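> sequence and predicted model, in that order:
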Amino acid sequence: MLRAVRERDAYANLVLPSLLREQRLAGRDAAFATELAYGASRSLGLLDAVIADCAGRPVEEIDGPLLDVLRLGVYQLLRTRVGAHAAVDTSVDLVRSESGTGKAGFVNAVLRRAAERTTEEWVDKLAPRDPLGHLAFEYAHPVWIAQAFADALGARAGELRDLLAADDERPVVHLVARPGEITAEELALVTGGEEGRWSPYAVYLEGGDPGKLEPVRDGMAAVQDEGSQLVALALTRAPLLGPDTGRWLDLCAGPGGKTALLGALAGIDGYHVDAVEPAEHRAELVRKATRDMPVTVHVTDGRDSGLTPGYDRILVDAPCTGLGALRRRPEARWRRTPADVRDLTVLQRELLTAAYDLLRPGGVVVYSTCSPHLSETVAVVSDTVRRTAAEQLDTRTLIPDVPDLGDGPAAQLWPHRHGTDAMFVAALRKPE
């Protein structure tokens, strides 16, 4: 999996499940393979700093296949309970079988040096001296992302250590029970999971392959972070001016998770959802996710959709850096750059403006991102409010019984506070 990510920019969370099935790994073996693969991907910055120090050269000068093995070996030494001898010996054997004795000797030497210090000792030796840089190194985050998190926490930036630690842990699997098909209580009983804390449709699973669960195979449930469920529910709860005529729109629908929850809820009330997705392959994912629901998929650009205005409720779950979902996308933190933020904020503003234009007077648009970066969240919403005179609602009231959502009027979820991805949610109503 590490090779697929390194060589062809593959997505770890898409590659690994198919590899586990292909190799017929299950139970503890699958769990251990997942921990090694995802853990090494998340910890890349820390691992590479240790490898470079032990090898006496930058990691860019180490052959890629050897680097993959070194990362797996150092991860086991520093971040698992695997014995040092086992971690070194299996790594050396792997290299010897593929590349010969010479390169195996190099890997052996590097890993033995890495094993001479504990994780804490390596952090003390290699981490930057400034507090933010030290925390970012310790919890394997690029400094610019740690700074963005601190900025978004604002007056509660003292929680940064807890946030980075939560972001560096293996997350619990969240399921969503399809409204009208199965309740969360029933889904928890069938799967052996636990009912969620915040969403009435959420169930937590400790591990395993959710794709093998019967309710998931039958379309009665799906994998969806509880924070994403709360975003969709906020749209349905937002107070309109005038009656809800049942015209709902998801302007950034792919791959279809939030669209499916909206579609299920719309079906109960006899409403209809239009879903916009510009890429055909992602539009097909939306169609599959919303099969037998009152959802129409439009393959078009949300900035110029050609749809007829007059929608009651519109969701803009905008493309973003994904900084709030790094724990579920282990390699993403090392791929993103500050330049991505600049490119995406232009798109985000255009999408929110297009959605606002499609609203009827008295209708509501909910803007969300799976990123807490202030440029992608507060700045985009503030700019739209300034240009359109939209009324910004207190979004926290649309996510009831969930504490610590921020100072308002927008709401911010956090992994360390809520156990969800760091979803940002804002609601704007068009004046009559």
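The structure has been received and is ready for your questions.
> C-alpha only now, for contacts and for neighbours.
Will do.
> okay, how far is it across stretch 231-242, tip to tip?
Distance across stretch 231-242, first residue to last, is 22 Å (C-alpha to C-alpha, to the nearest Å).
> what comes up buried for that stretch?
For stretch 231-242, a neighbour-count test (16 or more other C-alpha atoms under 10 Å) marks 231-236, 238-241 as buried.
> you'd agree Asp48 is in a helix?
Yes - under DSSP: H, G, I helix; E, B strand; the rest coil, Asp48 falls within a helix.
> tell me how many other residues crowd it.
18 (other C-alpha atoms under 10 Å).
> how about the nearest residue to it, chain neighbours excluded?
Leaving out its chain neighbours, the residue that sits closest to Asp48 by C-alpha to C-alpha, 6 or more residues apart in numbering is Val59, at 6.4 Å.
> what do you get for Pro409?
Once flanking residues are discounted, Pro409 sits nearest to Asp394: 4.3 Å by C-alpha to C-alpha, 6+ apart.
> residue contacts, the one you found?
For Asp394, the contact set (C-alpha atoms under 8 Å, 6 or more residues apart in numbering) comprises 408-410, 426-427.
> out of those residues, which are buried?
409-410, 426-427.
> in JSON lines: these, plus secondary structure.
Below are the buried ones among the contacts of Asp394 laid out as JSON lines (three-state DSSP):
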{"residue": "Pro409", "secondary structure": "coil"}
{"residue": "Ala410", "secondary structure": "coil"}
{"residue": "Ala426", "secondary structure": "strand"}
{"residue": "Ala427", "secondary structure": "strand"}
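> now those residues as a markdown table including distance to Gly302?
What follows is the buried ones among the contacts of Asp394, written out as a markdown table (distance: C-alpha to C-alpha, whole Å):
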| residue | distance to Gly302 |
| --- | --- |
| Pro409 | 26 |
| Ala410 | 23 |
| Ala426 | 19 |
| Ala427 | 18 |
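> what's the closest of those residues to Pro65?
For the buried ones among the contacts of Asp394, the minimum distance to Pro65 (C-alpha to C-alpha) is 44.9 Å, reached by Ala426.
> excluding covalently adjacent residues, which one is nearest to the closest one?
Ala410 (4.6 Å).
> quick one on the thing from earlier: using CSV, lay out the buried residues of stretch 231-242 together with distance to Thr119.
Below are the buried residues of stretch 231-242 laid out as CSV (distance: C-alpha to C-alpha, whole Å):
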residue, distance to Thr119
Val231, 38
Ala232, 41
Leu233, 42
Ala234, 42
Leu235, 45
Thr236, 47
Ala238, 48
Pro239, 51
Leu240, 54
Leu241, 57
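> the closest residue to Ala157 other than its chain neighbours and Val378, how far apart?
Leaving aside its chain neighbours, Ala157 sits nearest to Ala150 (5.1 Å; criterion: C-alpha to C-alpha, 6+ apart). Using C-alpha to C-alpha, Ala150 is found at 15 Å from Val378.
> one more to weigh against that first structure:
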Amino acid sequence: MNDEQQRGGYRDERGRQRPESRRAGGKNRTAVRPADRRRGGDPTRKAAWQVSRAVAGGAYANLELPKVLRAAGLHGRDAAFATELTYGAIRMRGLYDAIIEFASGRPVSQIDPPVLDTLRLGAHQILGMRVPPHAAASETVALAREVNGTGASGFVNAVLRRITERTREEWIREVTAGRPRDEALAVEHSHPAWVVRALRGSLRSGGVTDEAHLEDALVALLEADNAAPAVSLVARPGLATVAELVEAGAEASQLSPVGAVLPGGDPADIPAVRQTRAAVQDEGSQLVALALAAAPRDGDGPQEWLDLCAGPGGKAALLAALSTSQQNVTVFVNEVNEHRTELVRRTMRAAIDAGAEVMIGTGDGRELGAEEPDTYDRILVDAPCTGLGALRRRPEARWRRTPADVGELTAIQAELLASALDAAKPGGVVAYVTCSPHVAETTAVVDSVTEGRGDATVEDARGLFRDASGSQISDLGDGPTVQLWPHVHGTDAMFFALLRKTVTS
């Protein structure tokens, strides 16, 4: 007997208690309509449910989904449907949970988690996809019968039939009525309320909108977080070209000089991607690596570049590829986790084969400054962060982070930046990068570190951000730091600060 049955069975659309089954003619007959009684769900919906359950157990959707799709033999349109269903149900669960609570008459905390995942998948088909409501409900009931059991399928049927009675807009009005503004936005756009407040503060301080347009900008950002992002590719210079990616079916990026966008299909089908001469990488991540490589350098002679916390190695691989066009550059790559260090080695394979001088090691970046002071010409600090800038690509991230994480991470970020400045040569540059626009993780960290020492200055980095035509990218903020935005630039919300270590006499 499952938890739902222990609580006394399920309730119909009007909230009436309903038995698990009725005995008639010696057979158990469920409360599901006869037309809905199929023995099992279709493979696409089952795959989405399996990924949802894995994510509930701590997995990452972007890593789990390809494995499940391969195991189920899903390709083409079926794989695309399963992907949209999986990501949408996870991403929009804040809204769907509020609707499910209303439609079921009980808190979602009182619904078995496996059944709740099934309901979320059904809700997304009804309210967020172009699936006819009756088909969405009946297919989800069939899935519930297979993965949750016959009794649960009756409950799923009752809740989903109730959800089909209203449009998405009508449900939003119902579940947001009477809530304070930020809480209403949090429900409607399926973000935790603390994240909505943090993004509001980031926009207010970011210099790309004024107070009169702040509300519109916030809504646009929340909507962008919930839009499925395009697959962005990077052609690692000297190893692949944008033209090669275009020939393979991609479209040249207008934003990144080394970028392309894949409108459909599997990136792994492209030879350059399989050979790590190209890779899947957000255009914002491409731009920050390009900006560090383009920063003016004091002095001549051999250079030593460092990626202080590199895993899984995408930006380090781009820096290594860029280094091959310059003489006497050695790229040092550090990662604190041995497993991720192995990922870095695989990511860097093509650059190393092409002649890039690369040294890869494992260690705590917070200690490197003391161990190797005044050593490196260019240092990238791609600091661990909340990831609030990549919510489009990581649908589960918004539900796993808490406000308490911010304080823990900012302490690590400050230590890494201070270590990088110690490790930089006088006249060298340090790029501090986060995939989060949260003020506490961006300008506040930079200010806290630079105010405590007299050997670092923050330079205006906006001129280093150039699009594919060579023009400076607009709407980067008031400077001297740079903030990219999903709703403005179509990238992850990458933050970039360029610090130069002062030459002391």
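Done, it's in. Bear in mind the structure is a predicted one, so any value in this text is a computation, not a measurement.
> after superposition, what is the TM-score?
Scored against TM-score structural alignment, normalised by the length of structure 1, the superposed chains reach a TM-score of 0.97; 430 aligned residues with a C-alpha RMSD of 1.3 Å.
> show the contacting residues for Glu331 of structure 1.
So Glu331 of structure 1 contacts 5, 11-12, 38, 41-42 (C-alpha under 8 Å, 6+ apart).
> out of the residues you listed, which ones does structure 2 keep as well?
With both residues aligned by TM-score structural alignment, their matches' C-alpha atoms under 8 Å, the contacts of the contacts of Glu331 of structure 1 that structure 2 also has are 5, 11-12, 41-42.
> quick one: the helices in the stretch 251-400 of structure 1?
257-269, 280-289, 338-358, 378-388 (DSSP state H, counting those that start in this stretch).
> now those as JSON lines including mean neighbour count and distance to Val297 of structure 1?
JSON lines is the format used below for the helices of the stretch 251-400 of structure 1 (neighbours: other C-alpha atoms under 10 Å; distance: least, C-alpha to C-alpha, whole Å):
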{"stretch": "helix 257-269", "mean neighbour count": "23", "distance to Val297 of structure 1": "10"}
{"stretch": "helix 280-289", "mean neighbour count": "18", "distance to Val297 of structure 1": "7"}
{"stretch": "helix 338-358", "mean neighbour count": "18", "distance to Val297 of structure 1": "16"}
{"stretch": "helix 378-388", "mean neighbour count": "15", "distance to Val297 of structure 1": "26"}
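> and of those helices, who's closest to Thr34 of structure 1?
Per C-alpha to C-alpha, nearest to Thr34 of structure 1 of the helices of the stretch 251-400 of structure 1: helix 257-269, 23.5 Å.
> ok, and what's touching the closest one?
178-180, 222, 224, 228-229, 231-233, 236, 246, 250, 253, 272-273, 275, 286, 289-290, 293-295.
> what do we get in structure 1 for Ala227 of structure 2?
Matched by TM-score structural alignment, Ala227 of structure 2 corresponds to Glu169 in structure 1.
> spatially central residue for structure 1, please.
Ala325 (2.4 Å; C-alpha atoms, centre = their mean).
> Three-state assignment for the nearest residue to it once chain neighbours are set aside, please.
Residue nearest to Ala325 of structure 1 in three dimensions, not counting chain neighbours: Asp421, with 5.2 Å by C-alpha to C-alpha, 6+ apart. Assigned with three-state DSSP, Asp421 of structure 1 falls in the coil class.
> map Asp421 of structure 1 across to structure 2 for me.
Looks like Asp421 of structure 1 aligns to Asp492 there (TM-score structural alignment).
> my read is that its match contacts Pro486, right?
Yes - counting by C-alpha atoms under 8 Å, Asp492 of structure 2 does reach Pro486; the two are 5.4 Å apart.
> mind naming the longest strand for structure 1?
In structure 1, assigned by DSSP state E, the strand with the most residues is strand 359-369.
> rewinding a little: adding neighbour count, secondary structure and distance to Thr80 of structure 1 as columns, could you present the contacts of Glu331 of structure 1 in a markdown table?
Formatted as a markdown table, the contacts of Glu331 of structure 1 follow (neighbours: other C-alpha atoms under 10 Å; DSSP: H, G, I helix; E, B strand; the rest coil; distance: C-alpha to C-alpha, whole Å):
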| residue | neighbour count | secondary structure | distance to Thr80 of structure 1 |
| --- | --- | --- | --- |
| Val5 | 14 | helix | 22 |
| Tyr11 | 17 | coil | 23 |
| Ala12 | 21 | helix | 20 |
| Tyr38 | 23 | helix | 12 |
| Ser41 | 27 | helix | 14 |
| Arg42 | 27 | helix | 14 |
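> make TSV from those residues and add distance to Leu398 of structure 1 to it.
Converted to TSV, these look like this (distance: C-alpha to C-alpha, whole Å):
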residue	distance to Leu398 of structure 1
Val5	39
Tyr11	33
Ala12	34
Tyr38	34
Ser41	36
Arg42	33
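> the corresponding residue of structure 1 for Gln303 of structure 2: how many residues sit nearby?
Using TM-score structural alignment, the equivalent of Gln303 of structure 2 in structure 1 is Gly246. Gly246 of structure 1: 16 surrounding residues under other C-alpha under 10 Å.
> Tyr356 of structure 1 matches what in structure 2?
Checking TM-score structural alignment: Tyr356 of structure 1 goes with Leu421.
> hang on, Pro271 of structure 1 packs against Pro294?
For residue 271 of structure 1 the amino acid is Tyr, not Pro. Yes - counting by C-alpha under 8 Å, Pro294 is a contact partner of Tyr271 of structure 1 at 7.2 Å.
> now the strands for the stretch 101-250 of structure 2?
Using DSSP state E, counting those that start in this stretch, the strands of the stretch 101-250 of structure 2 run over residues 231-235.
> on that earlier part again, out of the kept ones among the contacts of Glu331 of structure 1, flag the one nearest to Glu432 of structure 1.
Relative to Glu432 of structure 1, the closest of the kept ones among the contacts of Glu331 of structure 1 is Tyr11; by C-alpha to C-alpha it sits at 45.0 Å.
> which non-adjacent residue is nearest the equivalent of the closest one over in structure 2?
Correspondence of Tyr11 of structure 1 to structure 2, assessed by TM-score structural alignment: Tyr60. Closest residue to Tyr60 of structure 2 apart from its sequence neighbours, by C-alpha to C-alpha, 6+ apart: Glu396 at 7.2 Å.
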